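Trainee: Need the 3D shape of this:
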Amino acid sequence: MEISELKTLISLVETGSVTATARELNRVPSAITSRIQQLEDHLGIPLFYREKKRLIVTSKALELYEYACQIVKLVNTAELNIKTNCPGGKFRIGALESIAATRLPLPLTKLYEGVPNIELELITGIRDTLYNALINGQHDAILIGDAPFDEKLERVTAFEEELIIIASKNHTEIKKPHDIKSSNILVFREGCSYRDRLLNWYHSFNSYPKRVTEVTSYHAILGSVAAGMGIGIVPKIMFDQFSNKHLLSKHAIEGPLGQIKIELIWKKGWLSANIIALQSILAYQKYPKIE
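Mentor: This next block holds a predicted model:
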């Protein structure tokens, strides 16, 4: 079925007249009759009964009319969005789990309020997974830290995170690896920027953890550390929002390893209206460095 045929059907149902439809669509009456006949031939059913010069709408025509209205409206919306580059439609965002849980709820709510017809897809993962997905065209934009430099990408800083080491409740102060009682660290799999930073912190003291346990969520890290299974690294905001933080102790990471910039990143030349809209909201929020 062609869009022109559906528009003709819509007009015929609404006007009930070939002449009125021809006038509305700026066509000759014979062209209107021809389009409807082609549509009927394609479907294999009559859409209108002819009684002298009158057209009587069938139940199937009314059913198709409802679909046609939706289809034409969708096509018109798509054309408008593409031509005017207005935000809307599908928007695929990749983000670190910690960012999705703590930083994005408010901005995405604002985005929905400002762009009601947007269709958000939020996918969480670790840095390397999200980065590769962006390169492969699976995401429109990502929010990660410590992204490798790539001239094919564009980026802006969204906000800064303070990273901290967490340990069990009564753990003594941690300033260097020698102060840690447990030989186990709880981290995400390789490719996680926070894991890299914790291991680099160990390396800065010419040390290395005896055991690395990989987990799949920050709730697992927080809960396992609270149970005394080892130490971990998390953004301070996640610790602050953890309901059982009274079971943990927090320890600052001195120097640049304890501060990480989270960037909004997209492919060069692919700056869409959706990315601009999200970028403006993030800038408006003015996320400060967490103290």
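Trainee: drop to CA atoms for contacts and neighbour counts, all remaining ones
Mentor: Fine.
Trainee: and Y287, how many neighbours?
Mentor: Residue crowding around Y287 was assessed by other CA atoms under 10 Å; the count is 13.
Trainee: so who does the closest residue to it other than its chain neighbours touch?
Mentor: By the measure of CA to CA, 6 or more residues apart in numbering, the closest residue to Y287 outside its immediate chain neighbours is F159, 5.3 Å from it. Taking CA atoms under 8 Å, 6 or more residues apart in numbering as the definition of contact, the neighbours of F159 are 261-263, 286-289.
Trainee: how much space between F159 and A100?
Mentor: Taking CA to CA, to the nearest Å as the criterion, F159 is separated from A100 by 13 Å.
Trainee: Likewise for T77?
Mentor: Computed as CA to CA, the T77 to A100 distance reads 29 Å.
Trainee: Looking at these two, which one has more neighbours?
Mentor: Using other CA under 10 Å, the more surrounded residue of T77 and A100 is A100, with 18 against 15.
Trainee: The structure of the following sequence is requested for comparison with the preceding one:
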Amino acid sequence: MNFTDLQVFKAVVEEGGIVKAAHKLHRVPSNISTRVKQLETAVGVPLFHRDRQRLHLSPSGELLLGYAERLIGLSEEARHAVSGAAPRGLLKLGALESTAASRLSGILADFHRRYPDVHLELSTGTNDMLVSAVAERRLDAAFIAELPSARGLAHLPAFRESLVLISCPDHPPITSPGDAEGQSLIAFPHGCAYRRVLQRWLKRESLATLRVLELSSYHAIVACVAAGAGIALMPEAVLDAMPQALVRRNRIPRAQSEMVTPLIWREGEVSPPVLALRTLMALVAKGLARKREGRRMKTGR
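Mentor: So this is what the prediction gives:
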């Protein structure tokens, strides 16, 4: 199996056809067609279903694409590691809205200064949406809210989050699920990890029987809670970034409120930009550990 044939195959898939792949690779279409046929001969199965001028990946093609991406990614990683060249290319990064709003601004600014040749695209979504996007190669890496259960995903602890239950200022303190009885819940749509935490705290198998107002913005959630529309669970770091928010903060048990935000990527498929991001996060983690150690030494704990 020829490595160049795999690169051509990947380009045909990404560009959606022979002609566009030829333009991207600066080759003539006939050369691209020949390369694809050579690869099909080498593996012994059709990689595309041909419909007039259009190509559709066959099941075997789908399977080979995953291996091709891993091999090409490893090749790039090895080349950059040996040459010592700074990483370059596109990094498709995902994050929870809360993480993007409260944690990433300084880190991404630092990343941009360190690696100016990496073009960064940041997308936000729910925990489950981001996990699927990484697993399906629509994102290279993502900051999520729970350790991934999907096979084939590696992770690195990134941030510690403390969740807090918020209510309108004149609501009596909420210390148990019973205190929240009759309240509407304001939460992100299905797939949000914090929504699942709220469900567990309420000791509910489902939220289907409760009134749930689904919003996709923390600013909107805080505004609705402040107006008395219901209660919500959110990271305290996000709330700290909204000093104008007029809400009551209610604590829930640490077993449910303390969470770790991991950075995830596909195991064995570390492109140079993802490797650079992982390295930066490791430096951030070391810096935070040094600060914590310094505080402990000052307090004698």
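Trainee: what TM-score comes out when they're superposed?
Mentor: Overall, the chain-to-chain superposition scores 0.67 on the TM-score scale (TM-score structural alignment, normalised by the length of the first structure); 211 aligned residues with a CA RMSD of 2.7 Å.
Trainee: quick revisit: now that we have the contacts of F159 of the first structure, which of them are buried?
Mentor: Burial by neighbour count, judged by 16 or more other CA atoms under 10 Å, picks out 261-263 from the contacts of F159 of the first structure.
Trainee: out of those, which one sits closest to I56 of the first structure?
Mentor: Distance to I56 of the first structure across these (CA to CA) is lowest for E263, with 60.9 Å.
Trainee: can you list contacts of the regular element (helix or strand) spanning L134 of the first structure?
Mentor: Using DSSP states H and E, the element containing L134 of the first structure is helix 127-135. Taking contacts as CA under 8 Å, 6+ apart, the residues outside helix 127-135 of the first structure that touch it are 94-96, 124, 139-142, 144-147, 191-193, 266-267.
Trainee: Narrow these to those that are buried.
Mentor: Burial of the contacts of helix 127-135 of the first structure was assessed by neighbour count (16+ other CA under 10 Å); the buried members are 94-96, 124, 139-142, 144-147, 192-193, 266-267.
Trainee: Out of those residues, name the ones that lie in helices.
Mentor: S193 (DSSP state H).
Trainee: The buried ones among the contacts of helix 127-135 of the first structure in strands, which ones?
Mentor: Among those, DSSP state E puts 94-96, 124, 141-142, 144-145, 266-267 in strands.
Trainee: Looking at those residues, which one is closest to I221 of the first structure?
Mentor: L96 (14.9 Å).
Trainee: The longest strand along the second structure against the first structure, how far on average?
Mentor: The longest strand of the second structure (DSSP E) is strand 153-167. Superposing on the first structure places strand 153-167 of the second structure at an average distance of 0.6 Å from its equivalents, by mean CA distance after the TM-score superposition for the first structure.
Trainee: What span of the first structure is that strand aligned with?
Mentor: Counterpart in the first structure of strand 153-167 of the second structure, with TM-score structural alignment as the criterion, is residues 153-167.
Trainee: Any buried residues in the matching stretch, and which?
Mentor: 154-155, 157-167.
Trainee: circling back to that earlier point, looking at the buried ones among the contacts of F159 of the first structure, which are in strands?
Mentor: With strands taken from DSSP E, the overlap with those comprises 261-263.
Trainee: Tell me how far H80 of the second structure lies from P29 of the second structure.
Mentor: As for H80 of the second structure, its distance to P29 of the second structure is 30 Å (criterion: CA to CA).
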